[in-house]
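**Student:** Test case, fold it:
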Amino acid sequence: MRMVIAAVLMLALLAGCSQPIKRKDGASSARTFSLGNLAKAEADMLTEINQREVLKSLRLLTEKLYRRNPQEYRKAGLDSAEAATQQLFAELDHWPESVLARLDWERSFRQSFDESYAGDRVQSFMAGLLSMVMAAYEHKREFYLVDELDAQKLYNSARNVETAVWKLSTARQAGGARFLLSNSIEGEVQNLSFEREFAKIIALQDLLALYVEDRSNRSIARVVQGAASFVFLPI
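**Tutor:** Predicted coordinates for the structure are as follows:
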């Protein structure tokens, strides 16, 4: 009993002493205490932080794509990039039951670059990306001691992002116009913010893959993949 009381007092002391980090966007690093956190190892916390940062970048990229391609959200009858982005990422609140959790993400990617497709290309591209990345996390948002990720899936997801980015940057319609504007086009001031954000996602997924590989002692099969082939690795 004394040990239990001592443990509780120690947790309370740590909670009181730790100072949350204030980020530039006004967000805080403070986490609401939950008894469920006691069932989490450091690896689980690391996974959740990694996933949170990846999802943050995906959300930012979605909004940026909509801002550069406003005609896409208008196809769905929406009036702003913010509204279209919110509609897509609201699916995370009920992910296991979400349509995106069962999406054929590879088909969704390819559909974005189909000239006959009349729908929202940004939604199709980013929904495919979101679904693929979440599949690498086994479609979970929280992780506990009993959970185990697959390093190969995380590694494959990073390679698939590279393939998707290459296609986004290079694919053109028969008339020469890009399917979706991203970085910059001829005559514009160079803007590589899209590439930087995608690179962040790739680096995060690769780093977590290496960590899980080391922790599970299961080697990743490194694949030499040509992005130009527009072939995706299985998740």
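**Student:** hey, let's count contacts and neighbours off CA atoms from now on
**Tutor:** Will do.
**Student:** Can you give the distance of whichever helix in the chain runs longest from its chain's centre?
**Tutor:** In the chain, taking DSSP state H as the definition, the longest helix is helix 42-68. Helix 42-68 sits 5 Å away from the centroid of its parent chain (CA atoms, centre = their mean, to the nearest Å).
**Student:** One more sequence to fold, the one below, so I can look at both together:
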Amino acid sequence: MLVKRLWLLPVLCLGLMGCAQSPGERPFLLKNLAKSDIDLVADAHVEEVTRLAHELTIKLYQRNPRELRKGPPGMTLERRLALLFDRPRFITHSELDYRYGVDAIPLVFDPDFDGDRVFALMVGIGGMLHASYNYRHEFYLLNEIDQQKLYDSARNLEIIVWRLSNRKNPQGELFLLTNGWDEQGVANLSFERLFGKLIAHQDMMARIVSDKTNRTINKTVFSLATTALFPI
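**Tutor:** Have a look, this model is predicted:
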């Protein structure tokens, strides 16, 4: 009994330390004892890329308000955000023919698709990011991360950005509006900055995992205009 109590003492002390954190500090979580440094870094990256994707979704609907009206009757922005980012993640959507991740992206640039292209794009991007972290929102000691998936997802984002800026429908219009100019002729590059942050986070996480595991990343040369999206 004495040995058992002595074993519990460090855990209790850690719990008390968590309760007594200084103002502004993040509370100690017992589950973090089962996490390595790279697990904590991965958690932070997942949290940040999800936040950026959430912000990107809102901006896309603000720039393309007609797309929300193409969804099911009564669809709202709040409902779209819930479908995209709630946990557990929804990965089947009948309005997209049950496509998810990279498989949903072609719908955005399909002239015959009459659904919500913003939703298709973000199911594609969000699902791809989800897949790059092995469909996990949180990591522990025995969970692995594939540096190649992270790297390839960043390249896919570059390809998607190129397509959004260059591919047009039969009427000569972009399928979705992103960057543009205001009435004073000032460029609005907020979309470019958001995509740039997403790409940077994926590349940085790929490098961290590669360095930690001593596994190389296959950095193939490709063309933004002609390369198909990499499977994740």
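**Student:** Where does the longest helix of structure 1 end up in structure 2?
**Tutor:** Mapping helix 42-68 of structure 1 onto structure 2 (TM-score structural alignment) gives residues 37-63.
**Student:** I'd like the next helix or strand past the longest helix of structure 1.
**Tutor:** The first helix or strand that comes after helix 42-68 of structure 1 along the chain, using DSSP states H and E, is helix 70-75.
**Student:** Look up the average distance of that next one to its aligned counterpart in structure 2.
**Tutor:** For helix 70-75 of structure 1, the mean deviation from structure 2 after alignment is 0.7 Å (mean CA distance after the TM-score superposition for structure 1).
**Student:** buried sites along the next helix or strand after that helix?
**Tutor:** Next helix or strand after helix 70-75 of structure 1 toward the C-terminus (DSSP H and E): helix 81-89. Across helix 81-89 of structure 1, burial judged by 16 or more other CA atoms under 10 Å covers 81, 82, 84, 85, 88, 89.
**Student:** cool, stretch 168-177 of structure 1 as well?
**Tutor:** Neighbour counts using 16+ other CA under 10 Å place 168, 169 of stretch 168-177 of structure 1 among the buried residues.
**Student:** What span of structure 2 is it aligned with?
**Tutor:** With TM-score structural alignment as the criterion, stretch 168-177 of structure 1 aligns to 164-173.
**Student:** and if you look at stretch 118-130 of structure 1?
**Tutor:** Against structure 2, stretch 118-130 of structure 1 falls on residues 114-126 (TM-score structural alignment).
**Student:** can I assume residue 61 of structure 2 is in contact with residue 76?
**Tutor:** No. Under the criterion of CA atoms under 8 Å, residue 61 of structure 2 is not in contact with residue 76, lying 10.4 Å apart.
**Student:** Neighbour count for the two, which is higher?
**Tutor:** residue 61 (20 against 13; other CA atoms under 10 Å).
**Student:** Just list the residues touching that one, thanks.
**Tutor:** By CA atoms under 8 Å, 6 or more residues apart in numbering, the contact set of residue 61 of structure 2 is 67, 68, 77, 118.
**Student:** What subset of those residues is buried?
**Tutor:** If we count by 16+ other CA under 10 Å, the contacts of residue 61 of structure 2 have these buried: 67, 68, 118.
**Student:** and of those, the nearest to residue 5 of structure 2?
**Tutor:** Nearest to residue 5 of structure 2 among these: residue 118, at 56.5 Å, using CA to CA.
**Student:** Next, that closest one: secondary structure please.
**Tutor:** Judged by DSSP: H, G, I helix; E, B strand; the rest coil, the three-state class of residue 118 of structure 2 is helix.
**Student:** My guess is it contacts residue 67. True?
**Tutor:** Yes. Using CA under 8 Å, residue 118 of structure 2 is in contact with residue 67, at 6.4 Å.
**Student:** any chance you could map the helices in structure 2?
**Tutor:** 2-19, 37-63, 65-68, 77-85, 105-108, 117-132, 147-166, 190-213.
**Student:** Just give me the neighbour total for residue 205 of structure 2.
**Tutor:** 22.
**Student:** Let me see the contact set for the residue of structure 1 sitting at the aligned position of it.
**Tutor:** In structure 1, residue 205 of structure 2 lines up with residue 208, judged by TM-score structural alignment. For residue 208 of structure 1, the contact set (CA under 8 Å, 6+ apart) comprises 47, 50, 151, 154.
**Student:** Show me the one in the residues you listed that has more neighbours than the rest.
**Tutor:** The residue in the contacts of residue 208 of structure 1 with the most neighbours, by other CA under 10 Å, is residue 154 (30 neighbours).
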